[in-house]
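> I need the structure of the sequence given here:
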Amino acid sequence: MGVERIYVVREVRERFLAELEHRLRRVRAGVHYGPMTVPAQVEIVRGHVADALAHGATARVGGAESVRPPYVDPVLLVDADEDSAAVREETFGPTVTVRTVESVDEAVRLANATEFGLAATVFSRGRGMEIARRIRAGATSVNAVLGFAAVAALPFGGVGASGFGRIHGAEGLLEFSRSHSLTRQRFALPGMALMSFERTARTMRLVERIVRWRHGRAR
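Below you'll find the model as predicted:
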């Protein structure tokens, strides 16, 4: 699991991109990370990079030449169209897209406009928790990438196409259990055999009165 999409507000765009570019240029495939674990994924990464560049993205680090099986060097794609495969789909490679937005509201809208929703990260000096609550994802960290992974008590899992169910925490334990509902009738009420075909007209009138009293109208 890694960061695939980033949305950055315009006022900090250049500082952010300069720092990100500086760090990515120091990362080496085959030194800091290994080859692609699934050979077929190399072609998916190649296709996503090519598609993003065709949809107007600028490669600030790497590019099409970064794909050299079985390795893929870091690729930083800036302002790719939201319809490009690198943004819409999961690349599962050492690539990242960065999109410039005018406001936090726009960033939240674009971040949530995906069929996936495994995890997210929000960086903000004062509004981190507020923004995080608006993100549609199974887990969101504030001011730390994947911070939730360090807290075993927190349930982890996705939403949407990222799946359902949880691991870790109390909810994760429930995934390995099964519920078993038990009920026992202690005594029978005269004329109240509602779970059989022996319901009398008197029984149904009584039920109708109870429903009307409880809900304001008969159902």
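
> use CA for all of it now, contacts and neighbours both
Will do.

> Using neighbour counts, pick out the buried residues of stretch 31-44.
Of the residues in stretch 31-44, P35, M36, Q41, V42, I44 count as buried by neighbour count, 16 or more other CA atoms under 10 Å.

> The structure of the following sequence is requested for comparison with the preceding one:
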Amino acid sequence: MTLSFDSRKMADALYTGQFCPMFIDGAFVPAQSGEVLDVVDPASGHQLATVPRGGAADVDVAVAAARRAFEGEWSKFTPYDRQEILLRIADLMEKNWDMLCVSDTVDMGLPITRTLGNKRRVIGMLRFYAGQATALHGDYIENSVSQSMISYTTREPVGVVGAIIPWNAPIAASIWKIAPALATGCTVVLKPSEDAPLTPLLIAKLMQEAGVPDGVVNVVTGTGAEAGARLAAHPDVNKVVFTGSTATGQTIARAGVDNLKRITLELGGKSPMIICKDADIAKAIPVAAMAVYAHSGQICIAGSRLFVAREIQDEFIQGLSEFAKSLKIGHGLDADTDLGPLINAQQTSKVEAYIASGQEEGARLITGGGRPSGDPYDGGNFLRPAIFADVRDDMKIAREEIFGPVVSVLPFDTLDEVTARANATQYGLAAGIFTRDLGTAHKMTKRIKAGSVWVNMYHAIDPAVPFGGLKMSGYGKEGGVEHLQAYLDTKAVWIQTE
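This next block holds a predicted model:
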């Protein structure tokens, strides 16, 4: 792919070590403590910028601003007004898409070709929710108690929403949280990850340009333990939406008990990818590989448990290995990069520990797993994509979410067997199936316990289609009309006519 702009020049213009304040009540401000956090390019180790280390006091100010906006000017906006604003946001983000993608790439490492490729999805989300803003309505209910009574329902915004997002997709995650809130008339306090806080601040600026009133959207930067914890537990936050680890999701669920706030959790996964013996192998290999290697494995839906029919296992592993070796590792700003860095040194060491564990437990490392050396890898958090064979279901690499470029290949003999093994996990976020048999596809999609199941494909996400997990992968849906209902309360109205 050839870029139509100089990505490195744009990155230098955006971030040269400057201070990037957070956004509260329509103003860009420092933390009340004056403390800052360093933001580092994971591909080079160089400092990009600093952001405020927001704490509980800053969250309190942001929530108060969101409450004033919710009960004040924003409450006077009609659905049509909110639709217009969402459409203006979409237009501004589309106009500034290259800048936003460069920001995301340097902030968290995803190759620029992949961030640019998310345009249709992200802008589509904004326009989908804009369309939904004027389609929300209650119901008239034919009263069965008395003919002299009329009953109907209204749908009303829940109030202030606390949104906490991870570092692996700041653009998409920000919009997935903010757009439905705006469509329904809620206000938002967004807490981005401390590892990738820069793009959400750019988005806040664009939203201000689009005419979003002060206090409707606020972005507080800081750590999860400080700013995130306060936002999750805040008594004046009516709903929390969170994407991240299962452990943190459990903490957030507990924090919401005191005021019984609504909570939507999109958490971890250990998703199965099932390659049946009749699969189109040539088509399945690149899809199965990128089901894990996209973003160097740092995606919650990574199909990292690769179940392959025993009859085709050797052929599949050979093709998978050749594909993995062909992937170009490098800085995300380079147009020919396939795999960028992991987010930080801590995550890189964690993945290396999983690779060592796989070998210690008897799995066979087919390829990858080491750190590339020399220029341009010095200072970056790079790992070669790894493939393990001879993996057992009870091995650590087959049970736990690695969040790195590691695939475990597990052979199977029957569909009943592989279905049971695929479901034998605490997670239930996603799954993939490759087969040419329509009957097999229907049978297995019904039996697999996961929130999303893809057949002969993977990673497809559409604003109109609900997304979310089962079991320890969370609860609640994002996407589709169901997503919007989670930001609304239903009120029943009774009228005596006689």
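
> Just the buried residues of stretch 31-44 of structure 1: which are in helices?
Among the buried residues of stretch 31-44 of structure 1, the ones falling in helices (DSSP state H) are Q41, V42, I44.

> equivalent range in structure 2 for the longest strand along structure 1?
Criterion DSSP state E: the longest strand present in structure 1 is strand 95-101. Using TM-score structural alignment, strand 95-101 of structure 1 lines up with residues 406-412 of structure 2.

> Stretch 423-434 of structure 2 maps to which residues in structure 1?
Using TM-score structural alignment, stretch 423-434 of structure 2 pairs with 112-123 in structure 1.

> any idea how far the matching stretch is from the chain center?
Stretch 112-123 of structure 1 sits 4 Å away from the centroid of its parent chain (CA atoms, centre = their mean, to the nearest Å).

> Name the helix or strand for D489 of structure 2, please.
strand 488-496 (DSSP states H and E).

> burial count for V145 of structure 1?
16 (other CA atoms under 10 Å).

> Which parts of structure 1 are helices?
All helices of structure 1, identified by DSSP H, fall at 13-24, 39-54, 85-88, 104-112, 128-132, 169-174, 201-215.

> out of these, nearest to R184 of structure 1?
With CA to CA, the closest approach to R184 of structure 1 among these belongs to helix 201-215: 21.1 Å.

> how about that closest one, which residues of structure 2 does it hit?
Using TM-score structural alignment, helix 201-215 of structure 1 lines up with nothing in structure 2.

> Show me which residues of that helix are buried.
Buried, per 16+ other CA under 10 Å, within helix 201-215 of structure 1: V207.

> sorry, back to before: gap between the two ends of the match of stretch 423-434 of structure 2?
Across its full length, stretch 112-123 of structure 1 reaches 16 Å between end residues, using CA to CA, to the nearest Å.

> List the buried residues in that stretch.
For stretch 112-123 of structure 1, the neighbour count (16+ other CA under 10 Å) marks F116, G117, L118, A119, A120, T121, V122, F123 as buried.

> In contact with the second one: list those residues for me.
By CA atoms under 8 Å, 6 or more residues apart in numbering, the residues touching G117 of structure 1 are R136, A137, G138, G158, V159, G160, A161, S162.

> can you tell me how far it sits from A137 of structure 1?
Taking CA to CA as the measure, G117 of structure 1 falls 4 Å from A137 of structure 1.

> can you check the last one too?
Distance check for F123 of structure 1 against A137 of structure 1: by CA to CA, it reads 16 Å.

> Check the third one too.
According to CA to CA, L118 of structure 1 and A137 of structure 1 sit 5 Å apart.

> Quick check: neighbours shared by those two?
G158, V159.

> Which helix or strand contains the residue nearest in space to the middle of structure 2?
Central residue check for structure 2 by CA atoms, centre = their mean: the C-alpha nearest the mean position is that of A173, 5.0 Å away. Element membership of A173 of structure 2, judged by DSSP H and E, is helix 170-184.

> Would you check the span in structure 1 matched by the helix or strand that that helix is followed by?
Per DSSP H and E, helix 170-184 of structure 2 leads on to strand 187-191 as the next helix or strand towards the C-terminus. Across structure 1, nothing matches strand 187-191 of structure 2 (TM-score structural alignment).

> so what does strand 187-191 of structure 2 touch, helix or strand wise?
helix 56-71, strand 160-164, helix 170-184, strand 217-219 (3 or more CA pairs under 8 Å, 6 or more residues apart in numbering; DSSP states H and E).

> So which bits of the longest one are buried?
When burial is assessed from 16+ other CA under 10 Å, helix 56-71 of structure 2 yields the following buried residues: 56, 58-70.

> Just the closest of the residues you listed to A255 of structure 2, please.
For these, the residue nearest A255 of structure 2 by CA to CA is A56; the value is 14.2 Å.

> before we move on, the earlier item: of the contacts of G117 of structure 1, buried ones?
R136, A137, G138, G158, V159.

> biggest separation within those, which pair?
Spatial extent of those (CA to CA) is set by the pair R136 and G158 at 9.4 Å.

> which residue in structure 1 lines up with R384 of structure 2?
In structure 1, R384 of structure 2 lines up with D73, judged by TM-score structural alignment.

> Just give me the neighbour total for that match.
Other residues near D73 of structure 1 come to 25 when the count uses other CA under 10 Å.

> which residues touch it?
Here D73 of structure 1 is in contact with R28, A29, G62, S66, V67, P94 (CA under 8 Å, 6+ apart).

> what's the average distance of the strand holding D489 of structure 2 to structure 1?
Mean deviation of strand 488-496 of structure 2 relative to structure 1 after superposition (mean CA distance after the TM-score superposition for structure 1): 4.3 Å.

> And that strand, how far out from the chain middle?
A distance of 34 Å separates the centroid of the chain from that of strand 488-496 of structure 2, by CA atoms, centre = their mean.

> Which neighbouring elements make contact with it?
strand 149-157.

> just how off-centre is the strand it packs on within its chain?
34 Å.

> quick one on the thing from earlier: find residues that contact each of G117 and A137 of structure 1.
Common neighbours of G117 of structure 1 and A137 (CA under 8 Å, 6+ apart) are G158, V159.
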